[in-house]
Structures are given as C-alpha cells and as structure tokens.
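Peer 1: predicted model and sequence below, questions to follow.
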Amino acid sequence: MLQISPRLAIPDSELVERFVRSAGPGGQNVNKVATAVELRFDIAGSPSLPEPLRARLLLRRDRRLTGEGVLVISAQRFRTQERNREDARERLAAFIAAGLEVPKPRVATRPSRASKERRLGAKRERGTIKRGRTGRDWD
C-alpha cells in the first residue's frame, strides 16, 4: 500500500513498475544492471481515487501524464534499484497529495475609484515628463 493521506491509500496492485537500464554515467554498472524505475499509475481507471480528486489530477497540465490518463514517473537518480523505487513512489505520493488541496475559487474584484485616479495621474505625470524632452535644440 502507498499511503497518501490518513484517508487515502493506493494498493500496490494498481501500480505498474518496470525496471530499465539507467542513462548517463556509471561505468560498467550502468550497462549491466537495470536500476532505473518506470512507475505507471492509471489515474483515469483507478477505483481508489475519489472522483473530484481524479478530475483535478487529470486536468493538471503535466508532461508525465499520457493522453489515456496514465501517470508515468521515471526515477534514475540513485544507483540502487530499491532507492529509485522509493523515489518514484514518493514522487507519485507528492503528485497525488498536491491534488488533494481544493483550489480556492477566484473572486472577481474591481479597482477602486481612488486607484484608477492614482494610475491616471501617474500616466499624466509621465507624459508631461516625456513631452518636456522633445522640441529642444541641444546643439
């Protein structure tokens, strides 16, 4: 089980882990051992996610999210398979936990009369300064 919050956990059966060879430096070890982890989690088809959370996660514009609603996390920061596996699970938990917070709805506001007047006064002053720069012969 991957524990996200006290009331939300994802069973291991919904996570698909694939171990691949890691890219980058590492000597002979990098060519022999599959230490990188590719973790896949089907957000769109997961029965353990509540519907509002699922909708919020799918609406996020994240390049790790496929068109079918599958989140793909690749972890190859560490040299051991186990540590990369933990890293991928931590990043998945952080992604889902970020979707738990319901965004506060934006309340439309209008500028006050005084703020409009201040803005227009500043524009007028600036225009006067600029107007004073032209028409002079500096020779």
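Peer 2: Done, it's in.
Peer 1: C-alpha only now, for contacts and for neighbours.
Peer 2: Fine.
Peer 1: show me what counts as buried in stretch 17-30.
Peer 2: Across stretch 17-30, burial judged by 16 or more other CA atoms under 10 Å covers Glu17, Phe19, Val20, Ser22, Val30.
Peer 1: would a markdown table of the residues you listed with secondary structure and distance to Pro103 be doable?
Peer 2: Below are the buried residues of stretch 17-30 laid out as a markdown table (DSSP: H, G, I helix; E, B strand; the rest coil; distance: CA to CA, whole Å):
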| residue | secondary structure | distance to Pro103 |
| --- | --- | --- |
| Glu17 | strand | 31 |
| Phe19 | strand | 36 |
| Val20 | strand | 37 |
| Ser22 | coil | 37 |
| Val30 | helix | 43 |
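Peer 1: and here's the other structure:
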Amino acid sequence: MEPQVDPAIRAAARRALALPGEALLAECEETFFVASGPGGQHRNKTESGVRLVHRPTGVTVTATERRSQPQNRAAALVRLRERLQALSHVPRPRRATRPTRGSRERRLAGKRIVSEKKAARRERGD
C-alpha cells in the first residue's frame, strides 16, 4: 500500500517536475563527497560523488557510479526526477467490489454438494 503523502509536498513535487534541469538544480542543496568503491586513484582522491537534497520536498538522492562529477550530477538529477514523479503520483481510489450472481450461485452449489455428502454419511453411519 502506498504511504500517505502530504498534499503540499505532492504539489511541490509536481511543480518541480515542470522545471528545466538548471532551475531544478537551483532548488537543490548540492554536496560533493569522495565516492568509495572501485575506480582507482582518480575516483578515490576526487570528490566525484554527488548528493542532491531537494529543499521543498526533502527528497535526497546520490550518485557515485562514475568517476566524473558532471556525469554523477546528471545521474543524480535523473534519479531526483524519478523520485519526484513517484512522489507526485496520486493513487486511484479503491472501490469495494461484490461477487457476481454467478459466482455466488457456484459457491452455494458447491456448499450444497458437500452438505449432501456429509448428510449421506451420517445416514449410512460411516
């Protein structure tokens, strides 16, 4: 089940999705850090990891796959758009359904058959 999202945050996410890349980056707090993992000296000594925090919604994304900071920034921006898209999604309301007449009749017919079998056993004394 989808968690409840504050309508104000949902509205902020929708508004942010309509923004171009540079404007969306301007709304974010951008931090760089040393990404760990394979990649050699270039990756281990440079601050190529990118963390974006979208201030209006509080969504945080990181990207550390590449050795290049601009490539990681682009990947983080793509992830941020995906998260904002998920945040702005409004689930369709669920409506209770009722069994059809045919399915109800089939279920009752099955119960009747089982009942008749049990009654026949009682009469025979099995």
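Peer 2: Nice, thanks for sending it over. What you are looking at is a predicted structure, and each value in this text was computed from that prediction instead of being measured.
Peer 1: what's the TM-score once they're superposed?
Peer 2: Superposed pair, TM-score by TM-score structural alignment, normalised by the length of structure 2: 0.62. Supporting alignment: 99 aligned residues with a CA RMSD of 3.0 Å.
Peer 1: sorry, back to before: wait, which of the buried residues of stretch 17-30 of structure 1 is closest to Phe95 of structure 1?
Peer 2: Glu17 (16.9 Å; CA to CA).
Peer 1: so which strand or helix has Val107 of structure 1?
Peer 2: Counting by DSSP states H and E, no helix or strand carries Val107 of structure 1.
Peer 1: counterpart of it over in structure 2?
Peer 2: Under the alignment by TM-score structural alignment, Val107 of structure 1 pairs with Arg95 in structure 2.
Peer 1: number of residues surrounding that match?
Peer 2: 6 (other CA atoms under 10 Å).
Peer 1: now Arg77 of structure 1
Peer 2: 16.
Peer 1: picking up where we left off before, what's the farthest-apart pair in the buried residues of stretch 17-30 of structure 1?
Peer 2: Pairwise across the buried residues of stretch 17-30 of structure 1, and taking CA to CA, the largest span is found between Glu17 and Val30, at 18.9 Å.
Peer 1: separation between the aligned partner of Arg83 of structure 1 in structure 2 and His89 of structure 2?
Peer 2: In structure 2, Arg83 of structure 1 lines up with Gln71, judged by TM-score structural alignment. According to CA to CA, to the nearest Å, Gln71 of structure 2 and His89 of structure 2 sit 28 Å apart.
Peer 1: just Leu24 of structure 2 next, same as before
Peer 2: 19 Å.
Peer 1: out of those two, which sits in the more crowded spot?
Peer 2: For the pair Leu24 of structure 2 and His89, the greater number of neighbours falls to Leu24 (17 against 13), based on other CA under 10 Å.
Peer 1: right, and the more buried one touches Ala16 too?
Peer 2: Yes: with contacts defined as CA atoms under 8 Å, Leu24 of structure 2 counts as touching Ala16 at a distance of 6.4 Å.
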